[in-house]
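Participant: Fold the following, please.
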Amino acid sequence: MAQAQKALAREVHNPAVSVDWERVAYLLHVSRQMDEVEETRLVPEKQVLYQFSARGHDLAQILLGSQLTHRHDAVCGYYRSRPALLAIGVPLEEALAGPLARDGGYSSGRDIGVVFNYPNPNGPSALPMCGGVGTQYTPSTGWAQAIEYRRTVLGETDYEGAIAVALGGDGSVASNGFWSALTIATTQKLPVLFYIEDNGFGISVRSHVQTPGGNIAANLASFGGLKILEGDGTDPEEAARLTEEAVRFVREERAPLLLRLRVPRLCGHSAQDTQGYKSEAEIAAEKARDPLPRLQNFLVPAVFTADAWDAIRQRAADDVAAALERALARPQPDPSTLTRHVFSEAASHGVQAVQTKGGLAAEGHVLPKGSATPRPSGPRINMAAAIRRTLEHELAVNPRMVLFGEDVGPKGGVHSVSQGLQARFGEARVFDTSLSEEGIIGRAVGMALAGLMPVPEIQFRKYADPAVEQLNDCGTIRWRTRNRFAAPMVVRMPGGFFKCGDPWHSQTNEVQFVHAIGWHVAVPSNAEDAVGLLRAALRGNDPVIFFEHRAMLDHGWARRPYPGDDYVLPFGKARTVREGRDITVVTWGAMVERCEQAADLAAKESGRSVEVIDLRTLSPWDSEAVLESVRRTHRCLVVHEDNGTAGFGAEILAVVGRECFLDLDAPLERLTMPDIPSPHNPILLEAAVPSPERIAARIDEMVRF
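Facilitator: Down below sits the predicted model:
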């Protein structure tokens, strides 16, 4: 097609919109060919096990992807977002190999084929998608906040003009993540485009059940700080104009915008969905809105001849067929690699295997080397002061570190741990957030993916529950993207009893995060260990739950001299608090002090020699230290504050029972809280939490067995 004819067509249709219509037409045909071959061949052959067609959504997405040209742009989509990914440059073979679950590419068969990721080094990236509805929104705002941080605080001029795009369907606007992201983007004035494809259905649920009146744009008309556009996503001219206007606004104004485009879903929710909930008239009406023939009518003959259109369609078919053959020729994934990339592999494989994108390591950011040797100086300080001093030093040496959460700013945290940090480092680096744990952790995910070291605080352990989906998804990023992405962060999480208890502020349940794939878990019992473990986490390359026990933050027993600004305590190294011959007691957190007291009681009252081991970290945990001790003492008691059933003590004793069965002189035992929430009354609390007296009595019973 002659360039003059193309230019004339653009001028006739809309002189303000610049679109490469030939590329749009080609990619639309590519997307349709991919959907068709999956639906008619690969799904029936059971070579593709999950299939989500994008027919009807495809034109609008391609127009969106074509506008994402900045190398620091990022889009986070969902299971129907393949056309947008094709438009930002995902190779055709990769787009087909993913659904086939073949080796290589963005997952290598670990995740379902429609959950994409694309760490593009020279252009816009696709952040790791998740299977959960609405999970894309808060990480997108985190990416946008990281853009602004790197642009304004770090002075990285190449981030000027970059934006984040959260791409979702109308069903997802009912999710917690959507509303949390709106709050973050508008209160912080972040460059985020909320791109909502409204097809009228969330699987089978109609839009009016998701949103009053079925129109999220109308409902948000008075939402502060949010510009709104809406229109027909099947009309090539209107969709192109609105998309270009939306992207230009977000780039230039550095502010959020919501664009709602009406599109038909010319298919079921997935290949298994028969759409029995739609009438024949509804299906016919949707088919009449198919954007493919509308694009043809728009371009032929104004831009292309009919022969040129057919040539584009044939080229797309040929390219898809060739890409499919290459994808089918790929081998199946190697089962021997299945357990790789749960965590960073620098230590376990001897060579640095750094993720392509995310965290400090991916960009070669180097922090000072630490020392495993403490150099204590000064008076004994409490754990809160020790954590604060560590955070202060690491903020000073790492300009990419940011600290945030509810009340962490001027108030200094409800436990006073972050007191004074905002005054020293400013609101851009230490800041308060809205009251949304989903938003706190989801935002941290996006920041980490964008190369920062986020340190979010969850005010109390129980309050993490609304963020569990983001926490779980974050931990699996490295594994499910096959080390293409990772989101290292340190989540500070106070919990446990303090003077009294209650079901809302005193929960521990640390085992939940040990069971969450991809998370390291630290539970320090004293100020020195807190410093070393926190610094190791802040300089590491994996996400970490850093559990701060409320009872120990200002406890006299937990006070220690500050061990130095370079003290780093490796994870997975237990400490033998007290050596003994008769029994091994394994514990962590606030129970370490009580087990020491119990050991004193057992020695005084019964002459027992008790070895007490403080694990310090639960993921990983030092099984070697425990097993070596049990082989000498021939008895093992685990004491923890968490509930007994399915608590982490069960895991420890399972390993001890397997490895030390022939060494044991008594049954393995646990002493824990009963299976109840933490009670409020101090008398009830003491009856629930293992006491030194009860621990000592159990020690005596086991030694006398």
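
Participant: C-alpha only now, for contacts and for neighbours.
Facilitator: Fine.

Participant: Pretty sure residue 671 sits in a strand.
Facilitator: Yes. Residue 671: assigned to a strand according to DSSP: H, G, I helix; E, B strand; the rest coil.

Participant: Distance check, it against residue 143.
Facilitator: Taking C-alpha to C-alpha, to the nearest Å as the measure, residue 671 falls 44 Å from residue 143.

Participant: ok, those two, which is more surrounded?
Facilitator: Taking neighbours as other C-alpha atoms under 10 Å, residue 671 and residue 143 compare with residue 143 leading, 34 against 20.

Participant: To compare against the first, here's the next sequence to fold:
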Amino acid sequence: MDLAVSSPRGLGQEELNGELSPQAMIDIYRLMYMSRRIDDREILLKRQNKIFFQVSGAGHEALQVGAALALRSGYDWFLPYYRDRALCLALGISPTDMFLQAVGAATDPQSGGRQMPCHWSSKPLHIVSTSSSTATQMLHAIGCAEAGRYYSAHPEAAEKANGDYRQFAGVEFHGDEVVLACIGEGSTSEGEFWEALNTASNQKLPVIFLIEDNGYAISVPVEVNTPGGNISRLVANFPNFHFQEIDGTDAETCLRAFQNAARWCRAGNGPAFVHGHCIRPYSHSLSDDDKLYRSAAEREADAMRDPIHRMQMRLLRDKIVTTDQITELEHKWDQEVIEAADAALAAPLPQIDSISKHVYSEDLDITAPPFANENAAEAGSAPGKSKSSQGSAPKTMADLINACLHDEMRRDPRILIYGEDVADASREGVLGEAKGKGGVFKLTAGLQAEFGGERVFNSPLAEANIVGRAVGYAVRGMKPIVEIQFFDYIWPAMHQIRNELALMRWRSNGAWASPVVIRVPIGGYLTGGSIYHSQSGESIFTHIPGLRIAMPSNALDANGLLRTAIRSDDPVMFLEHKRLYRETYGRAPYPGPDFAIPFGKARTVRSGTDITLITYGAVVPRALQAAQLAERKHDISVEIIDLRTLNPYDWEAIAESVLKTSRVIVAHEDMMSWGYGAELAARIADELFEDLDAPVKRVAGMDTFVAYQPILEDVILPQPEKILQAIVDLKAW
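Facilitator: Next comes the predicted model:
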């Protein structure tokens, strides 16, 4: 017989749907065997100190190959985790590419030497970049499936994405595509897993959840991690699901299970849940030793179920190959693995100057977007300005944020808006009778009424769900604008923001991007906002590379900066101070649908000669009051710089002002210690020391929490009187 094998991507669907031919069985065995041998070669290289980490997929091969061959590489979408070597091999990632990542080579197509081995990524194969975080990819899978459904119903949105020069590849949608989300059984205890099941079930999304259950989460056995020791029993009551629990060491059983799951999903019935019981014959990683927590008898029992051994015995038992033939094949495949490893070891290593590449977008200069024309707009002649805006009455920050959202949704059909309570009304027929909610602060009012429930909708009360799904939308070319209802409750989403959203471009070496806008009401000065509705904390997020931060102080800036955020190709956190939403201060006429303000360009709110006062957000009007009092009562001229964006910030404007005044105050609402002002003060002292006539002074909130009682809140947060005292003291220094 001919012992040639098919390509690594596997077999024709028609061959797999019927009885497996001898050739098909050989091809399946090849993928499983090579996956194991790549693991073994990596283990050898690690012991020789030629690579730096190793985590294996041993024992999972049958389960993963079955999943890959039942689906379509480059057609369906895949959210794997770090054990999914055999899956990715079967989808088309080559052995050489796997070793390039293990080596950390510059030519590693998955991350350019930035990620550990087995952190998969391939845009052509639709394998979305994987992180080390467990369960986060479950929510990306949800957004990915939602994006596919949206494109199927709205081809104009896909056309827009395909024509967007900032995208690295076209947007594919087919109408019956499936998303595969893989997770180890131990990670099913993470909240993101349950949030993903919730949304997939509720929306009947075509997502296959693959649970790879090898009985352990590192050293924690399944019965300790999971009540009853079986995740299938816990999830059995989720509606709209196809459930199947299988022996994950039998390749054909696995293939048939995933074919059933794919048929269920492609037919529009809802999601599927395939729970495969496999083994882990090796330790969790080479940093682990399972002999420390597993008995010899248990390890021997697993060895008897080894999927490689079982598949080999089947080939021999069914007389598909002889002993000599299988030995010949295995020798040939061993040589392929050795050659792939040798090629990777000879590959060039990354250059030092590549470190900062892809932290932010290189395709859109966010500091000078071509559509920005702030000065023209402020003069009342913004390009593209509608006739109705000429001489229009001043609007609040809330009004102009809402106007910007309306404008941008009309411009780009890829834009979706969702979050908690952002819709006008979720139930059909209500809007004819009721006005609609449109957010707790009414900033999304009227959007659902104009654009429909497909584009503006309510999310579950789950912040990680909101941001994680947005990552999945964004990697497929959509433009999600999500709202976290209060900054105080953003923390469940921190994992998604720090480890996924901000890192997607850098860790994939520029292959993937997540241009999500996260709108977040922030801050105090509310008279009764108390601890959980008054928090600041912007410095925590400015510490995250890859994430842009804007924080406007007035209506016009809010409109222009939000438009820049939406049109940029980076993730942006857009901080909206609640106290400023409807303040008299900072109102402005509607500037038109093309008005934008570049990031990283501060605004001089007030010119002065004696002191530079650098601030942002709700402290801007308070600083202005203090500066006016300082001039009137003390003849001190204060220049106020409103940063407007905190990452990037306008260092040139700061340096120019300090050169003029030689005295600096940095003022912000958040607490003094470890606040945003500390970084500015340190850099000014470091780089502008010779221009200073006095130490850099900071004014900020107290190192405590915001109290409910107004007389306490007034003392905790910086007030004009406190800023004035700092001005007087610094001038006298």
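
Participant: corresponding residue for residue 647 of structure 1 in structure 2?
Facilitator: Correspondence of residue 647 of structure 1 to structure 2, assessed by TM-score structural alignment: residue 675.

Participant: Double-check that match against residue 539; I have them as touching.
Facilitator: Yes. Residue 675 of structure 2 is within contact range of residue 539, at 5.9 Å (criterion: C-alpha atoms under 8 Å).

Participant: So between these two, which is more surrounded?
Facilitator: Under the criterion of other C-alpha under 10 Å, the comparison of residue 675 of structure 2 against residue 539 puts residue 675 first, with 21 against 18.

Participant: how about the helices in the stretch 151-300 of structure 2?
Facilitator: Under the criterion DSSP state H, counting those that start in this stretch, helices of the stretch 151-300 of structure 2 are mapped to 155-162, 191-203, 222-225, 231-235, 251-266, 296-304.

Participant: Kindly reformat these as CSV containing distance to residue 546 of structure 2 and mean neighbour count.
Facilitator: As requested, these are exported to CSV (distance: least, C-alpha to C-alpha, whole Å; neighbours: other C-alpha atoms under 10 Å):
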stretch, distance to residue 546 of structure 2, mean neighbour count
helix 155-162, 22, 18
helix 191-203, 22, 20
helix 222-225, 34, 16
helix 231-235, 36, 15
helix 251-266, 35, 22
helix 296-304, 44, 12
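
Participant: right, and those helices - which one's nearest residue 367 of structure 2?
Facilitator: Counting by C-alpha to C-alpha, residue 367 of structure 2 lies closest to helix 155-162 out of the helices of the stretch 151-300 of structure 2; the figure is 22.7 Å.

Participant: quick one on the thing from earlier: would you mind putting the helices of the stretch 151-300 of structure 2 into a markdown table with distance to residue 121 of structure 2 alongside?
Facilitator: Formatted as a markdown table, those follow (distance: least, C-alpha to C-alpha, whole Å):
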| stretch | distance to residue 121 of structure 2 |
| --- | --- |
| helix 155-162 | 21 |
| helix 191-203 | 21 |
| helix 222-225 | 29 |
| helix 231-235 | 28 |
| helix 251-266 | 22 |
| helix 296-304 | 30 |
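
Participant: And those: which comes nearest residue 623 of structure 2?
Facilitator: In terms of C-alpha to C-alpha, the element of the helices of the stretch 151-300 of structure 2 nearest to residue 623 of structure 2 is helix 191-203, at 42.2 Å.

Participant: How far does that closest one sit from its chain's centre?
Facilitator: The chain centre lies 17 Å from the centre of helix 191-203 of structure 2; the measure is C-alpha atoms, centre = their mean, to the nearest Å.

Participant: swap in stretch 506-515 of structure 1?
Facilitator: 18 Å.

Participant: Please apply the same query to stretch 523-535 of structure 2.
Facilitator: 28 Å.

Participant: which residues in the stretch 351-500 of structure 1 form helices?
Facilitator: 383-397, 421-425, 437-449, 468-480.

Participant: I'd like to know which elements the lengthiest helix in structure 1 is packed against.
Facilitator: Assignment by DSSP state H gives helix 306-329 as the longest helix of structure 1. In terms of contacts (3 or more C-alpha pairs under 8 Å, 6 or more residues apart in numbering; DSSP states H and E), helix 306-329 of structure 1 is packed against helix 21-37, helix 92-100.
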